[in-house]
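[1] here's a sequence, model it:
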Amino acid sequence: MQIRVKSGDSLWKYSRVFQIPLKLILDSNNLDNPNQLMIGEVIQIPGYVTKSYTIKPGDTLWKIAGWYQAPLDGVLLLNDANPFALKPGEKVNIPIRVTWSLVNPIQNYDYNTLVTDVRKLLAVYPFIKQGVIGESVMGKPLPELVVGKGNKKVHMNASFHANEWLTSALLMKFIDDYARELTNSQMLSGVSLPPLYESTSLSLVPMVNPDGVDIVINGLPEEEPYRTLVDEINNGSNQFNRWKANVRGVDLNNQYPAKWEVEAKRKPTKPSPRNYPGKAPLTEPEAIAIADLSRRKKFDRALAFHSQGEVIFWGYEGLEPPESERLVTEYSRLSGYTGIRYVDSFAGYKDWFIKEFRKPGFTVEIGKGESPLPLSQFSKIYQDTIGIFLSSLYM
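    Predicted coordinates:
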């Protein structure tokens, strides 16, 4: 919600009137001098939207504020109307506190849905910052969302594998709930959120493989040469539920230089709907983008969300630090998922992250069954994994 500064306004006043933490208002605005606002300057107030109301005979701002459970001072701040001389037909704006979910995860969560939801979140919670870390093969921008200002840096990503797109909906549900309850000074799953915001910078890349996700959900791409390429790789079948790869038939989670040669010897040797590691490590723009982001930001820990199995992989060749075991023990306690240290599978992002940085890296396999997991599992998966999300921020 936007407010135009009037004489006597201050950020502290906005914080008091709208009951929004001052820190979030500060972080929602790029102000040269937060202590000296300029009359007419536009200020972003997180956690609110505006509703237009047309004045009827007998209306007062006090009545209108009561009907919408809006702060009267907030209504006055938002409007230039004379509160003692309202005219029928005149329009006023009412500040409405957002207490509902902006993200609907119970749907086929393709790239367009992601982009729409990102836009909604940024409009209501402008303290969330968006960056673009690269593009997919087909040129789709890969968004990164960042929440929090702390020195601890935590990264999470989802949908490395196309038919595991439910993980994207999961991360977007996490950030929606986190931002809403943080703004409203409410706990999330019994956890106080302001200390997490202050201590931790959270980086989310909610859809690493948008081209692949769109193939699984929407079928063959319209654009050439990708339509013909995907059709050939899939042997002319219009069934894409087993498709894990990007649009070029490369498995993005087999793309990392962490015993890549071992995987290359036992995996498909040409583009395939699943498991082809490519001609060499880090040939695909999506995998490169995540690697570059990790090198640039030097995260303290990284969690890659996959499906399925209700397990958490956390080791690589003995290079994982002691902290990893402490974290996975807590993740397992909170989720019921089984921690597995080593597995005969390499070249994944988690493997490379541990090898490259000697920091805790995890692959969280949500749910059970065959991917794409049914939407009917989402509620249970969310309840199982919300503890992993939150404890990654406070531990």
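
[2] use CA for all of it now, contacts and neighbours both
    Noted.

[3] residues near residue 205, how many?
    Other residues near residue 205 come to 25 when the count uses other CA atoms under 10 Å.

[4] so who does it touch?
    With contacts taken as CA atoms under 8 Å, 6 or more residues apart in numbering, residue 205 has the following neighbours: 142, 143, 144, 145, 156, 157, 158.

[5] ditto for residue 12
    With contacts defined as CA under 8 Å, 6+ apart, residue 12 is in contact with residue 22.

[6] one more, so I can put them side by side:
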Amino acid sequence: MGGSFMKNKEEYGPDQVVNDIRKLTREYPFLSTGSIGRSALGKPIPYLKIGEGPFRWHFNGACHANEWITSLLLMNFAEDYARACANRVSFWGKSAQELFARSSLWIVPMVNPDGVELVQRGMSAIHPFYENLLKWNRGSNRFHRWKANARGVDLNDQFPAHWEEERARRSIHEPGPRDYGGERPLSEPEAIALSDFTEQTDFHAVIALHSQGEEIYWNYRNNEPPESRDWSERLAASAGYRAVYLEGSDAGYKDWFIANYRRPGFTVEVGWGHNPLPMDGFEEMYDDVARLLAEALDCSPS
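    Alright, predicted model coming up:
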């Protein structure tokens, strides 16, 4: 398997996400789409929904700007899943029709479109935050190390799950490429949108794709339910990743979800190398990640 969105792509940005979602919903009318909100610069943050079952899954990617390859992984997964449902064929060893009937999946492929655009294109003097971004990026117009949004806030340090402890641990008190959690939890429109969307949709389980390391983090301060460990081991076995018990990390989306809902939440660190991960390893990475995501859907109760 392997969706067509991976072909001839050197990078994958906000415009491609919007265009490809439009193509998918035209090709597969049983898909639906919308927006969870807008970024700091007003870009839409679209979602794609597939499935009609009672168990509500959520996958998201590109919370960190230079991890945009996770958006392409999710979009290819969505295309392969939709095609398998339409053709009533096997999907990574599972029945696509059965998964569709058991679970509903909302995918937000690119949480941080402004940051992704900075990483891929840099900026010109007409950028609304030009002077500040230049200062925060140590005078450089090269943003390949940039993880934050357009206001220099790390969106995965933005959630109200021991946010103060994470801020003290990071000891970063001004905007920059990474690890600045903002002046308060949920100060950024992207984080607010994801939090509100999660609360409104009442997901039963979530996966946040990041890169890199080929690891799965599944716990948070003993708030996770008993099935989280078992599910993480299933996901790890499907992809050849490691399920890792993580301590000393707070304020992430997965942390907040587990603490708030006491339901399974996972951070999956895809691939191996330095961010942004190179495209020459994409097909192998996609093979691992697609198997993992299909296995996650198969964890949905019958």
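
[7] hang on, the earlier thing: can you tell me which of the contacts of residue 205 of the first structure end up in strands?
    Judged by DSSP state E, the subset of these located in strands is 142, 143, 144, 145, 156, 157, 158.

[8] how about the second one: what's its closest non-neighbour residue?
    By that I understand residue 143 of the first structure. residue 132 (4.6 Å; CA to CA, 6 or more residues apart in numbering).

[9] ditto for the third one
    The shortest distance from residue 144 of the first structure to any non-neighbouring residue, by CA to CA, 6+ apart, is to residue 205 (4.7 Å).

[10] so what does that neighbour match up with in the second structure?
    In the second structure, the residue paired with residue 205 of the first structure is residue 108, using TM-score structural alignment.

[11] same question, residue 228 of the first structure
    With TM-score structural alignment as the matching criterion, the partner of residue 228 of the first structure in the second structure is residue 131.

[12] one step back: any chance of the contacts of residue 205 of the first structure in a markdown table, plus distance to residue 220 of the first structure and neighbour count?
    Putting those into a markdown table (distance: CA to CA, whole Å; neighbours: other CA atoms under 10 Å) gives the following:
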| residue | distance to residue 220 of the first structure | neighbour count |
| --- | --- | --- |
| 142 | 20 | 22 |
| 143 | 23 | 20 |
| 144 | 26 | 24 |
| 145 | 28 | 19 |
| 156 | 29 | 22 |
| 157 | 25 | 22 |
| 158 | 22 | 27 |
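
[13] out of the residues you listed, who's nearest residue 358 of the first structure?
    Nearest to residue 358 of the first structure among these is residue 156, at 16.9 Å by CA to CA.

[14] aligned counterpart of the closest one in the second structure, please.
    Under the alignment (TM-score structural alignment), residue 156 of the first structure pairs with residue 59 in the second structure.

[15] isn't its match right next to residue 209, touching?
    Yes - using CA atoms under 8 Å, residue 59 of the second structure is in contact with residue 209, at 7.4 Å.

[16] residue contacts, the alignment partner in the second structure of residue 337 of the first structure?
    Residue 337 of the first structure is assigned residue 241 in the second structure as its aligned equivalent, the criterion being TM-score structural alignment. Under the criterion of CA under 8 Å, 6+ apart, the contact partners of residue 241 of the second structure comprise 214, 215, 216, 235.
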